[in-house]
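>>> predicted coordinates and the sequence they were generated for:
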Amino acid sequence: MVEQSQWMKQVEANPGHSQWYIERFRQLAAAGDDIVGEARLIDAMVGRSSRVLDAGCGPGRNAGYLHAVGHGVVGVDVDPALIEAAREDYPGPDYVVSDLAEMDLPAHGIAEPLDAILCAGNVMTFLAPSTRVEVLRRFASHLAEDGRAVIGFGAGRGYPFQEFFDDAAAAGLEPQLRLSTWDLRPFSEDSEFLVAVLGKRAG
């Protein structure tokens, strides 16, 4: 049994947290705000009908967009309430309730390998710290040889960027591109956000 994620610890401490998060994105969508910038980046990186995982998909905003533009999408989240909302608001993708540290898509009848993995919304910082390398290892194991994982999270959230890159290396992933935003602005040492494009290490 893996250590409980930071997200689920928050949910246990505040049972209304999941619903607050769901309603937040419903309100943003209703207001016409752009809530799928991360998904557009992934769409630009892969060909049509690609296999894409939205890791830590939450209530489905990115998975729903990627499905709508023609990709085969799997959304995985540890929180059953978020998966229920995703199925309601963005039907079409395959949704799976699972901790990312225990993710096994073939066990759910979902084909792999994956062309791309999207991990947005500070998901990496909501993992139990002891599971970070295992999550990255599972990303690598599900990726096609030329597939890419795109992972974004902010600074100051208890996971230094260099520690993340060290963990990625331990999991068999290496950086191909480092950005500071989802709209492709360059990364620098004082960037407050990281968007890392990772590929499987050759050999």
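All right, it came through fine. Numbering: from 1, shown residues only.

>>> contacts, neighbours, all on C-alpha from now
OK.

>>> tell me the buried residues in the longest helix seen in the chain?
In the chain, with assignment by DSSP state H, the single longest helix is helix 17-30. For helix 17-30, burial by neighbour count (16 or more other CA atoms under 10 Å) applies to 18, 22, 25-26.

>>> same question, stretch 117-128
117-128.

>>> could you tell me the end-to-end distance of it?
One end of stretch 117-128 to the other measures 20 Å (CA to CA, to the nearest Å).

>>> now do that stretch: everything it contacts.
3-7, 38-39, 42, 52-57, 132, 139, 143, 148-154, 157-159 (CA atoms under 8 Å, 6 or more residues apart in numbering).

>>> out of these, which are inside strands?
52-55, 143, 148-154 (DSSP state E).

>>> which one (most neighbours) among these?
Neighbour counts for the ones in strands among the contacts of stretch 117-128, by other CA atoms under 10 Å, peak at Leu53, which reaches 31 neighbours.

>>> ok, now how distant is that one from Leu28?
In terms of CA to CA, Leu53 sits 23 Å off from Leu28.

>>> over to Asp104?
Counting by CA to CA, the gap from Asp104 to Leu28 is 32 Å.

>>> thinking again about what came up before, show me what the longest helix of the chain is packed up against.
Applying 3 or more CA pairs under 8 Å, 6 or more residues apart in numbering; DSSP states H and E, we find helix 17-30 packed against helix 6-13, helix 80-89.

>>> among the ones you listed, which is the most enclosed?
helix 80-89 (a mean of 18; mean count of other CA atoms under 10 Å).

>>> centre of the chain to it, how far?
16 Å (CA atoms, centre = their mean, to the nearest Å).

>>> same deal with stretch 167-177?
16 Å.

>>> buried stuff in that stretch?
So for stretch 167-177, counting by 16+ other CA under 10 Å, buried means 167-169, 171-175.

>>> next one for the comparison:
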Amino acid sequence: MGRPTRWVTDTKPGHSQWYIDRFRRLAAEGADLAGEARLLDAIVAPASRILDAGCGTGRVGAALAARGHHVVGVDADPALVESARADHPDLTLLVGDLAELDLPSAGEPEPFDAVVVAGNVMTFVAPGTEEEVLRRIAAHVRPDGPVVVGFGADRGYRLEDFDQHASAVGLRREQRFATWDLRPWQEDADFAVTVLRRPV
């Protein structure tokens, strides 16, 4: 792996286990954890091949798989991937730094129909790697495939920079919403869900 991610440098010891426990508790309580998956499912064809970039505990990938999609999840945190494998043994889950993403070398040579980047992943990658992360992601999606990215607009990664980085790697911004359930975007929104697309 390359430079340490902000998930490592900007969180307290035990953060990964706290995160695992939190989402297991929410799932046990019956919380709705599938909002991101519903959005993706609505914009892709049935049985699509989807990359869950920064898959964390696997909740988004599991919800997509339950809807009939083939999902490959990647996360830099081995503890999160281990918990995701325990909770969702049918998913394909890999440990990897998104700034070095090379899935053909990991036995996944086929391009993806879509990519989802949920859970503030873009604000947790290593500083200065954001454009490279988007470049690597774009290289794994087929032409005309959507890349849907959601993160808090107040978490240190400016939307203007994100838009510039996405454009620089050939991803065209198609839509932006304030939530995963498609509430209208406003400039003062504290969260952004952006639908990018790799042009044909």
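That came in fine, so what should we check first? If you're wondering where the values come from, they're calculated on a predicted model, not measured in any experiment.

>>> quick one on the thing from earlier: as a markdown table, the buried residues of helix 17-30 of the first structure with distance to His67 of the first structure would be great.
Shown next, in a markdown table, are the buried residues of helix 17-30 of the first structure (distance: CA to CA, whole Å):
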| residue | distance to His67 of the first structure |
| --- | --- |
| Ser18 | 23 |
| Ile22 | 19 |
| Phe25 | 18 |
| Arg26 | 18 |
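
>>> now, which of those sits nearest Arg185 of the first structure?
Closest approach to Arg185 of the first structure among these (CA to CA): Phe25, at 24.4 Å.

>>> so how far is Pro59 of the first structure from that closest one?
For Phe25 of the first structure, the distance to Pro59 of the first structure - CA to CA - is 8 Å.

>>> ok, now how distant is the spatially most central residue of the first structure from Val46 of the first structure?
Of all residues in the first structure, the one closest to the mean position by CA atoms, centre = their mean is Cys119, 1.9 Å from it. As for Cys119 of the first structure, its distance to Val46 of the first structure is 15 Å (criterion: CA to CA).

>>> kindly report the same for Phe25 of the first structure.
26 Å.

>>> same question for Trp7 of the first structure.
30 Å.

>>> and if you look at Pro80 of the first structure?
Distance from Pro80 of the first structure to Val46 of the first structure, by CA to CA: 29 Å.

>>> counterpart of Pro186 of the first structure in the second structure?
By TM-score structural alignment, Pro186 of the first structure lines up with Pro184 in the second structure.

>>> quick one: that match and Gln175 touch, right?
No. Pro184 of the second structure lies out of contact with Gln175 (CA atoms under 8 Å); the separation is 10.0 Å.

>>> re the thing from before, so which of the helices and strands packed on helix 17-30 of the first structure comes closest to Ala111 of the first structure?
Smallest distance to Ala111 of the first structure across these (CA to CA): 19.4 Å, for helix 80-89.

>>> and the helices in the first structure, which stretches?
In the first structure, helices defined by DSSP H lie at 6-13, 17-30, 37-45, 61-68, 80-89, 123-126, 132-142, 161-170, listed in chain order.

>>> got JSON lines for those, with distance to His108 of the first structure too?
Below are the helices of the first structure laid out as JSON lines (distance: least, CA to CA, whole Å):
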{"stretch": "helix 6-13", "distance to His108 of the first structure": "22"}
{"stretch": "helix 17-30", "distance to His108 of the first structure": "24"}
{"stretch": "helix 37-45", "distance to His108 of the first structure": "23"}
{"stretch": "helix 61-68", "distance to His108 of the first structure": "17"}
{"stretch": "helix 80-89", "distance to His108 of the first structure": "15"}
{"stretch": "helix 123-126", "distance to His108 of the first structure": "22"}
{"stretch": "helix 132-142", "distance to His108 of the first structure": "13"}
{"stretch": "helix 161-170", "distance to His108 of the first structure": "25"}
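
>>> next, count neighbours for the alignment partner in the second structure of Asp33 of the first structure.
Counting by TM-score structural alignment, Asp33 of the first structure corresponds to Ala31 in the second structure. Counted with other CA under 10 Å, the neighbours of Ala31 of the second structure add up to 10.

>>> could you check how far Ala31 of the second structure is from Gly73 of the second structure?
If you go by CA to CA, the gap between Ala31 of the second structure and Gly73 of the second structure works out to 22 Å.

>>> what does Trp7 of the second structure give?
Distance from Trp7 of the second structure to Gly73 of the second structure, by CA to CA: 17 Å.

>>> aligned partner of Thr131 of the first structure in the second structure?
By TM-score structural alignment, Thr131 of the first structure lines up with Thr129.

>>> residue contacts, the residue nearest to its match when sequence neighbours are not counted?
Nearest residue to Thr129 of the second structure, sequence neighbours excluded (CA to CA, 6 or more residues apart in numbering): Ala99, at 6.2 Å. If you count contacts by CA under 8 Å, 6+ apart, Ala99 of the second structure has them with 2, 125, 129-130, 132-133, 136.

>>> map those onto the first structure and name those still in contact.
By both residues aligned by TM-score structural alignment, their matches' CA atoms under 8 Å, the contacts of Ala99 of the second structure still in contact after alignment to the first structure are 2, 129-130, 132-133, 136.

>>> which of the residues you listed are buried?
Using 16+ other CA under 10 Å as the burial test, those include 129-130, 132-133, 136 as buried.

>>> which one of the residues you listed is nearest Gly68 of the second structure?
The closest of those, once distances to Gly68 of the second structure are taken by CA to CA, is Arg136, at 25.5 Å.
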